[in-house]
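Asker: here's a sequence, model it:
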Amino acid sequence: MGNKQSTGKKGGSKHKINKNDNDQPSESLQNNLVALDKHRGDEYNISVEDLGAGKETKIKKAHLKKYCKTAKNSGDVAIKLFDGNTAHSNDFQTEAAILSKCDHPNIVKLFEITTVDSRMSLVLELCDGGSVLDRLPYTEDEASKIVRQVASAISYMHGKNIVHRDIECSNILYSTSHEKSEVKLVDFGSATELETIPNHPGAFKFLKEKTGSLSVMAPEVLRGKYGPKVDVWSVGIVAHTLLNNGKAPFKGKTKQELEPKILQGYISYNDWEHSELAKDFCQNTCMVNVAHRLAASTVLFHSWIASERKSTFKVLPVELVTSFSFYRTALPLKRIALNALARKIKSSKYRETFEHINKSHTGLITNEEFMEAFKHSGNSKSELDDLYDSLDINVNGGITYTEFIAATLETGGELEDDQLHEAFNLISSNGRYITQKDVEDIVSESLKDRDNMTVVQDKVERQMSRFTKKHKKQKIRYLDFTKMFEHGFKDLRSIDTLVETSLNAEQFKRLNAEEQSAHLMAINE
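Answerer: The predicted structure is shown next:
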């Protein structure tokens, strides 16, 4: 596939976009922002040339016609167009459902689900830095860095019971042409969600479909009975390939030649020119015996890629602490706007900071990890608790990558006007003003499908529609919206009240008696 964005192969089970099959908290703010953009398919200028093509899909570069180019984003996207055959709608829904659940710095972002020229389409982040094969050869340290990023993405996906099933070098793209660009895992056309077994944590039904690229296919896929560790095998193949200047460990001109070699799983290291650590990594990720193969959650702790994580990071940058302080005291609508903007940012210099804080490599910063990172920030324990709750806008018990980046957007001072216009348009349903309904559409889903629902939260959910109805004539126009981003501004109380009612049990518990009383009065109006 070379430097193609994605090709889309048949695979996976049937899913609806917002379904939460595994009883896990979904990043619903992200899901809602994605789903709300269905009407913009005709607002793109689409290139004639294909970035990539599959049997039922084409990938094209596009640009939003009304988009204002910013310093952080060119406005270019990749659009994956599915053919009009309804037989392939399941593939479209599966890929859309999976990508809308992913929020990780090394996974391509899904921006919108739309229709272009009567074809179902996914609007994706454009990764225009080429594939990892385009920058061969690599030093061992460079290869280790790439593999660590891919392994991080896989560990995150497996934590959500998602299996990619086609991790090959051509599906690992550089985000930009910059020499220090991060890599992104793309092409989720073969991805699927594991069907878990109730009351048996960690247990799942085996997958049977033979899908993905043969060159990185694990032996058990050929045998027709496999689980998530097929992705770990693929990572080992990718590591071996990058270390050996693009030469894959298994060679064969035909399927008949290649499959027996994969099933045998023998990889020769007679001419190995790299470290023993690198060799050990390849051997332990490419074990034919699945039980002996490393799990995705432990791959990141292998010394070959874990050593690369040594960082000069010791204390949080001053500008980051300042930006987070502004975020903590910001109105909820402003925090939603910053999250909407963060989703559109192609790359952030604070990606490594997020990864350093998230020592568990889950893609979700826990309260313990957050408190450890910010213990020397100059904030009190209660201020840090408040900041953590403010960051967790999805109310899912952790801080996602987008939530973290949202709080960094003001490190350079107040946002520019073009950024504010973009944020406003991402929330407003008509582009002229923001209503209570616009806000509710984005945040209301965060109150559903939570294991830790309390009586208070149930009340909030029941009262949300009444609250919206009460304020249905309220409109926040662009000039009022921009005032929220002036540092120190605190107004627009009714919008503030609406969103602040979505407190979880821990947030409610930390309110003092007077605040609790006011909160309960607000949601019972």
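Asker: please count neighbours and contacts with C-alpha atoms only from this point.
Answerer: Noted.
Asker: where's the closest residue to residue 252 other than its chain neighbours, which helix or strand?
Answerer: Distances taken as CA to CA, 6 or more residues apart in numbering place residue 258 nearest to residue 252, at 4.7 Å, with adjacent residues excluded. Residue 258 belongs to helix 255-264 when assigned by DSSP states H and E.
Asker: next secondary structure after that helix?
Answerer: helix 276-285.
Asker: how far does that following helix sit from the chain's center?
Answerer: Averaging C-alpha positions (CA atoms, centre = their mean, to the nearest Å) puts helix 276-285 28 Å from its chain's average.
Asker: helices and strands around that helix, which ones?
Answerer: helix 230-243, helix 303-306 (3 or more CA pairs under 8 Å, 6 or more residues apart in numbering; DSSP states H and E).
Asker: mind checking the longest helix of this protein?
Answerer: Scanning the chain for the helix with the most residues, using DSSP state H, yields helix 140-159.
Asker: this one as well, want them side by side:
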Amino acid sequence: MGHCCSKDAVVDSVVKDDNNAGSTVPNRPRSPRPSAVVANGTNGRSSSNTPTHSFTGSPWQSTYPAGVPPTPSPARTPRRMFKWPFPPPSPAKPIMSAILTRQGKGKGKGNTTPTGTGTGTIPEDEGGDGERALDKSFGYQRNFGSKYELGKEVGRGHFGHTCWAKGKKGALKNQPVAVKIISKAKMTTAISIEDVRREVKLLKGLCGHQHMVQFHDAFEDDQNVYIVMELCEGGELLDRILSRGGRYTENDAKSIIVQILSVASFCHLQGVVHRDLKPENFLFSTKNEDSPLKVIDFGLSDFARPDQRLNDIVGSAYYVAPEVLHRSYNVEADIWSIGVITYILLCGSRPFFARTESGIFRSVLRADPNLNDSPWPSISPEAKDFVKRLLNKDHRKRMTASQALTHPWLLDENRAVPLDILIYKLVKSYLRASPLKRAALKALSKALTEDELVYLRAQFDLLEPKDGCVSLDNFRTALVKNSTAAMKESRVLDILDTMKPLSYTRLTFEEFCAAAISPHQLEALEGWETIASTAFEYFELEGNRVISVDALAQEMNVGPSAHSILKDWIRGTDGKLNFLGYAKLLHGLTIRSSNTRHH
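Answerer: Predicted structure coming up:
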């Protein structure tokens, strides 16, 4: 349900920093974990030991010993929040503060701060006038009991629990389902209420994809909200990983990653960021070895327009993307999480590890994943390149989910490639670009490798070109064809309004390639220098021209204070761009000082 750290955040114990002398962790009895069925409570985990905030990652050991039993899983730790001996470094401090804010805790009696010693929580009957004024009516049906018969509990979270149930009548008569029961008493803030409302919207709007947990209905009464969903009885992906001793073969890992990328690309096209992709949030439909995988737990998910940047710090520590910690992200954050999952599947350990949350965050922000030690030397170069292109700290350089499905490691000519919202964003920018920038991109497109062209051809074909060309109508038809209620909610279709210049022109495949390539993504390729050099040769023949420093500053949208930098990009012999200037023209110039911006 949560939107800004965890929906089930609560402080019930204090753990001292691992490096402090005499630090201790309270011992808690661990009850056997029931089989994962579907999202429970509000955190999507079917476990009796549910972490209290979204930054409690899965603390399994860095390698998996053979024969580790899947139950009970070590994926979860007792509910806890760290007691910091000193104010925690960024980004830990704002994260922990956000957790408390999320709980609706102010500065009054009984509150706990990241550096405080209190362990109290706000009791349900002490919410004050503000809580009593909250409208907890969702407008859902109130006849749950007449339609479903509840069975045993299969999972529990802080805000609620999940139960097995059976339909009494209608299309689901005698059919088993999973019911997530969310307690209204735990909804102590307007944000928590909106989180539940949004989760139902997301599940309903995205319903239909083969790797989405299927939503059936939502009900409420005075005490609870009931979300009826598909019953998944095959357990979590995490348990399968552990049952295999921690590692998948490359072929088996491919099968898992293809399914994850397929549903991620579907969500991203609809303008939905999941924000908590991890092995615990993927369930198998059945216990069969070849059972399809289903993504669950949209409690932290949100709608996002293509050009929007979200700033809520959410997710799970081991899987959170760097830009999330910097509070500026979009769907690329999910791709990072998929990269972490891929890394774990292939080698059985996590790419970023530390003993505390703040240590994990520092590792995510600064460290590079280890692709040198065992077993990486025995893993194919294609697989290693795949992981590198997902775990790039610059979100602009990461592959999208659709692009990843055309990567040489996963490419299957018999598998359809999903439409990618990225091409809409890139074509929009191309249409607004200057003639010089367009010439630079056209030259770059002529130097593309065949691997990159596979993705572009697939996207061009999805637009259903007429006479070998595409126009705005093609882009509109393709997007509407894939539209769901979620896409309307996230206003993805608004991007078509910014592409109106395409109403008066048509793009051949060659110009589409120029418009739909990302120099930032190409720069992440090992052969980027060769591609750029070849592209510059084409640019010299067809696009390079004499340009002044003033004109180049206007082209790059910077002010006079950048002239000293720009003059090094122009050849003194003929006044045209040199190779450095060409590369910078492709990427754009970032001047951090605000007074260098051209207004």
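Asker: where does the TM-score land?
Answerer: Once superposed, the chains reach a TM-score of 0.51 (TM-score structural alignment, normalised by the length of the first structure), with 298 aligned residues with a CA RMSD of 3.6 Å.
Asker: and the longest helix of the first structure against the second structure, how far off on average?
Answerer: Comparison of helix 140-159 of the first structure with the second structure after fitting gives an average deviation of 0.8 Å (mean CA distance after the TM-score superposition for the first structure).
Asker: how about the following helix or strand past that helix, aligned to which bit of the second structure?
Answerer: The element immediately downstream of helix 140-159 of the first structure (helix or strand, assigned by DSSP H and E) is strand 162-163. Using TM-score structural alignment, strand 162-163 of the first structure corresponds to residues 272-273 of the second structure.
Asker: mean offset of the matching stretch relative to the first structure (after superposition)
Answerer: Mean for stretch 272-273 of the second structure is 0.3 Å (mean CA distance after the TM-score superposition for the first structure).
Asker: and for that stretch, what's in contact with it?
Answerer: 267, 301-304, 330-331, 334, 486-487, 490 (CA atoms under 8 Å, 6 or more residues apart in numbering).
Asker: end-to-end on stretch 355-371 of the first structure?
Answerer: End-to-end distance of stretch 355-371 of the first structure: 15 Å, with CA to CA, to the nearest Å as the criterion.
Asker: what sits up against that stretch?
Answerer: 103-104, 152, 155-156, 159, 297, 300, 309, 313, 373, 384, 388, 397-401.
Asker: all strands of the second structure, in order?
Answerer: Listed in chain order, the strands of the second structure (DSSP state E) span 14-16, 81-83, 148-156, 160-167, 176-183, 215-220, 224-229, 272-273, 282-284, 293-295, 302-303, 469-470, 507-508.
Asker: give me whichever of these is most buried.
Answerer: Neighbour counts (mean count of other CA atoms under 10 Å) averaged over each of the strands of the second structure peak at strand 282-284, with a mean of 28.
Asker: that strand vs the first structure, average distance?
Answerer: Mean deviation for strand 282-284 of the second structure: 0.8 Å (mean CA distance after the TM-score superposition for the first structure).
Asker: which residue range of the first structure does that strand align onto?
Answerer: Under TM-score structural alignment, the match for strand 282-284 of the second structure is residues 172-174.
Asker: from residue 391 of the first structure, how far out is residue 370 of the first structure?
Answerer: 11 Å.
Asker: and if you look at residue 147 of the first structure?
Answerer: The value you get for residue 147 of the first structure to residue 391 of the first structure, if CA to CA is used, is 29 Å.
Asker: what's the local residue count around the residue nearest to residue 252 of the first structure?
Answerer: 15 (other CA atoms under 10 Å).
Asker: cool, and the one 3 residues further on?
Answerer: By other CA under 10 Å, 16 other residues sit near residue 261 of the first structure.
Asker: and what of residue 189 of the second structure?
Answerer: 20.
Asker: now do residue 478 of the second structure
Answerer: 14.
Asker: with residue 213 of the second structure instead?
Answerer: Count around residue 213 of the second structure with other CA under 10 Å applied: 26.
Asker: follow-up on the earlier one: tell me the spacing between the residue nearest to residue 252 of the first structure and residue 249 of the first structure.
Answerer: Residue 258 of the first structure is 11 Å from residue 249 of the first structure, by CA to CA.
Asker: before we move on, what about residue 166 of the first structure?
Answerer: If you measure residue 166 of the first structure against residue 249 of the first structure using CA to CA, the figure is 17 Å.
Asker: so for those two, which residue has more residues nearby?
Answerer: Between residue 166 of the first structure and residue 249, counted using other CA under 10 Å, the more crowded position is residue 166 (27 against 20).
Asker: look up how far residue 83 of the first structure lies from the closest residue in space to the more buried one that isn't next to it in sequence.
Answerer: Take residue 166 of the first structure and drop its neighbours on the chain: the residue closest to it by CA to CA, 6+ apart is residue 212, 4.6 Å away. Residue 212 of the first structure is 20 Å from residue 83 of the first structure, where distance means CA to CA.
Asker: list the contacts for the aligned partner of residue 300 of the second structure in the first structure?
Answerer: Alignment note (TM-score structural alignment): residue 300 of the second structure maps to residue 190 of the first structure. By CA under 8 Å, 6+ apart, the contact set of residue 190 of the first structure is 8-12, 164-166, 211-212.
Asker: just give me the match in the first structure for residue 162 of the second structure.
Answerer: Per TM-score structural alignment, residue 162 of the second structure is aligned with residue 59.
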